[in-house]
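Asks: Give the three-dimensional model of this entry:
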Amino acid sequence: MKVRPATHDDYDAVAAFTENTWPDRDGGDYIPRIYHDWIENDDAETFVLDDGEDLAGIAQGVMLSPHEGWAQGMRVNPDYRGEGVSPLLSEAIFDWCREHGATVCRNMVFSWNGAGLGQSRATGFDPAAEFRWMLPDPDPTAEAGLDVRNDPDAAWSCFHRSDANAALRGLTLDLDESYAVAELTRERLHRAAAEQRVFAVGDGDGTRAMSYRTRTGERDEETYAEYGVAAWADTEALRSLVAALRRDAADLGADATRVYIPETARHVSDAAYVRAGIYDDPDFLLEADLTGR
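Replies: Sure, this is the predicted structure:
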């Protein structure tokens, strides 16, 4: 089998084996919808595994920063499962990321996807962190009890000292690549403040909660507002942060939100306690050290 860059002409073959990736789950695979955009992305490389007659798999590597690679969309054609083809795609992504300066490559796997988790571990990824989506409904009348400012430096200091930072190993949602995570930096928060919005929540005793908006998008005919992380010191600060996110999403005309939070007993139960809404399942982040490969 040959690993090669994907082309627009491969669309029909890719769509044929990805249109029903998880038949027992609601919703279809996203790859057929974004395939042509993937091919046009200059900061990424999409690979297919070609046996000369059919395609056995697909995966994409993306550079999120000068040293951080991201692997996504790893799919194996059902006709080739069990034949050990996924390591060929993973190694191609690792090689591509390393050639572009990456020292680490990460990916995300749904917690219910046992096959995907096993595949990631088998191909060189190690456990990194886990997160869950908090889902507060947009509300134009929501009022934050504490002061909320678009202050990236205050937000950075708040995140840097938070247990969310420790639990997530500093990884939060990327501003450019949907569903990807990268190391949060002060510079990225300054960019978020300029292009989207940063939320630094506090009072006279200091900044007690923070978040930042990454994007708005469309999903299942709904507009959603996405927030790259939420960190808070106590439930009072979380209530004000959630109120600010509810109002922000409503001002954007969003129908729903998703907010990236650590998968810990405190963070998930705090979100439930303030009735912010939480997704049913967590997701797992894994990473591969490329420096010794």
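Asks: For the rest of this, base every contact and every neighbour count on C-alpha atoms.
Replies: OK.
Asks: burial count for residue 107?
Replies: 24 (other CA atoms under 10 Å).
Asks: Let me fix that, I meant to ask about residue 3.
Replies: Residue 3 has 18 neighbours, counted by other CA under 10 Å.
Asks: Let's verify it: helix, strand, or coil?
Replies: strand (DSSP: H, G, I helix; E, B strand; the rest coil).
Asks: give the contact list for it.
Replies: Contacts for residue 3 (CA atoms under 8 Å, 6 or more residues apart in numbering) come out as 47, 48, 49, 50, 88, 89, 92.
Asks: and what of residue 134?
Replies: Contacts here follow CA under 8 Å, 6+ apart; on that basis residue 134 touches 258, 259, 260, 261, 271, 276, 277, 278, 279.
Asks: Mind checking which of these are in strands?
Replies: 258, 259, 260, 261 (DSSP state E).
Asks: One more sequence to fold, the one below, so I can look at both together:
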Amino acid sequence: MSPTVRQARADDYDDVVAFAEEVWADRPDTVDYIPEVFRQWVDTDGPTQHTVVAEVDGAAAGLCQAVMLTDHEAWFQGIRVDPDHRGEGLGKAMVGHLFEWARGQGATVGRNMVFSWNDAGLGQSVATGFDPDTAFRWAHPEPRDVRPDADGPAVENDPAAAWSYWTGSEGRGALSGLALDPGQPWALSELTRERLYTLADEQAVFAVKDDGTCGMAARVRETVDPTADETLAEYALGTWVDADAAASLFDAIRADAAQLDVDGTRVLIPETPRHVAEAAFVRADLADWPDFVLSADLT
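Replies: Now for the predicted structure:
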């Protein structure tokens, strides 16, 4: 029987939680956030957000959501299919439905994120029309008071210098110009000059300077991780030219997070050998794996 794709409803909760808990049953250390957010997703659907389920025999057997991040960028998330219904085209049906919805909202590009270890998710993303785009890794420097190294590069809240560095940086090329979105958790969107200046006013921007600008980062928000019950300072990106610049940048982030009195940090860095190796060298506490971002041309 062909699945019916329809808008998600509050009474789909039990079905969705039941299959979401089985999707990663072989990874007991991985906690799915869907049970924590599903009711909120349903309640907040509207012109810039659309959550759907694939219904089979009267029960929800798949889930996906699309969110408009900007006037032309759509983000697709929460793609889950009941393991008992894999191979039946549920993912393709849901994503196809949401592609059309996003086009109707003016989107010209759609993106999603998949853990690099998630073979099924990567294959499903390609099958539904996404192409591999970029990769990043989370760094988690511990919040603590750190005195700036008098002999190391200085770090200033200077969005003009940070933007100038970003435009020609290796990090921008590696990340396809993307950074954490300020409005939607776990989503990436294009970093613009206007957005960076707004972050400098409302959050914090870091420009690393040593005979010119040699690195940058930007804090995007403070948040609560529902899967770990801890407060986090999230940094939209961090990129730099060498290990000295990395050391100064991560020390500034540690001190910034300590002032916010959060439990931890999450810093998005490019998945390049140099960035990962130098972040490890300055003890930034790296995630065990990268995450992949895939994109779809919706024009």
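Asks: Show me just the buried residues among the ones in strands among the contacts of residue 134 of structure 1.
Replies: Taking 16 or more other CA atoms under 10 Å as the criterion, what is buried in those is 258, 259, 260, 261.
Asks: Determine which residue in structure 2 is aligned with residue 94 of structure 1, please.
Replies: Counting by TM-score structural alignment, residue 94 of structure 1 lines up with residue 99 in structure 2.
Asks: burial count for its match?
Replies: Using other CA under 10 Å, residue 99 of structure 2 has 24 neighbouring residues.
Asks: element containing it, please.
Replies: For residue 99 of structure 2, the host element (DSSP states H and E) is helix 90-104.
Asks: chain center to that helix: distance?
Replies: On the basis of CA atoms, centre = their mean, to the nearest Å, helix 90-104 of structure 2 sits 20 Å off its chain's mean C-alpha point.
Asks: same for that helix, what does it pack against?
Replies: Under the contact criterion of 3 or more CA pairs under 8 Å, 6 or more residues apart in numbering; DSSP states H and E, helix 90-104 of structure 2 touches strand 4-7, strand 49-56, strand 59-68, strand 73-81, helix 119-127.
Asks: In this structure residue 57 of structure 1 contacts residue 46, no?
Replies: No. Counting by CA atoms under 8 Å, residue 57 of structure 1 stays clear of residue 46, with 10.8 Å between them.
Asks: From residue 225 of structure 1, how far out is residue 260 of structure 1?
Replies: From residue 260 of structure 1 across to residue 225 of structure 1, the span is 12 Å (CA to CA, to the nearest Å).
Asks: next one: residue 122 of structure 1
Replies: Here the criterion is CA to CA. By it, residue 122 of structure 1 lies 35 Å from residue 225 of structure 1.
Asks: okay, these two: which has more neighbours?
Replies: Taking other CA under 10 Å, residue 122 of structure 1 and residue 225 do not tie; residue 225 has more neighbours (24 against 14).
Asks: Map that one across to structure 2 for me.
Replies: Using TM-score structural alignment as the criterion, residue 225 of structure 1 maps onto residue 233 of structure 2.
Asks: What strand or helix carries its match?
Replies: With DSSP H and E as the criterion, the answer for residue 233 of structure 2 is strand 230-240.
Asks: Show me which residues of that strand are buried.
Replies: Going by neighbour count (16+ other CA under 10 Å), the buried part of strand 230-240 of structure 2 is 231, 232, 233, 234, 235, 236, 237, 238, 239, 240.
Asks: ok, the second one - contacts?
Replies: In other words, residue 232 of structure 2. By CA under 8 Å, 6+ apart, the residues touching residue 232 of structure 2 are 222, 223, 224, 225, 262, 263, 264, 265, 266.
Asks: For the first one, list the residues it contacts.
Replies: Put plainly, it is residue 222 of structure 2. Counting by CA under 8 Å, 6+ apart, residue 222 of structure 2 has contacts 231, 232, 233, 234.
Asks: rerun at 6 Å
Replies: By CA atoms under 6 Å, 6 or more residues apart in numbering, the contact list for residue 222 of structure 2 reads 232, 233.
Asks: Quick one: map it onto structure 1.
Replies: By TM-score structural alignment, residue 222 of structure 2 lines up with residue 216.
Asks: Now the strand ranked longest in structure 1: buried residues?
Replies: Ranked by residue count under DSSP E, the longest strand found in structure 1 is strand 206-219. By neighbour count on 16+ other CA under 10 Å, the buried set for strand 206-219 of structure 1 is 207, 208, 209, 210, 211, 212, 213, 214, 215, 216.
Asks: In JSON lines, list those along with distance to residue 82 of structure 1.
Replies: Conversion of these to JSON lines gives the following (distance: CA to CA, whole Å):
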{"residue": "207", "distance to residue 82 of structure 1": "51"}
{"residue": "208", "distance to residue 82 of structure 1": "49"}
{"residue": "209", "distance to residue 82 of structure 1": "46"}
{"residue": "210", "distance to residue 82 of structure 1": "45"}
{"residue": "211", "distance to residue 82 of structure 1": "42"}
{"residue": "212", "distance to residue 82 of structure 1": "42"}
{"residue": "213", "distance to residue 82 of structure 1": "41"}
{"residue": "214", "distance to residue 82 of structure 1": "38"}
{"residue": "215", "distance to residue 82 of structure 1": "38"}
{"residue": "216", "distance to residue 82 of structure 1": "38"}
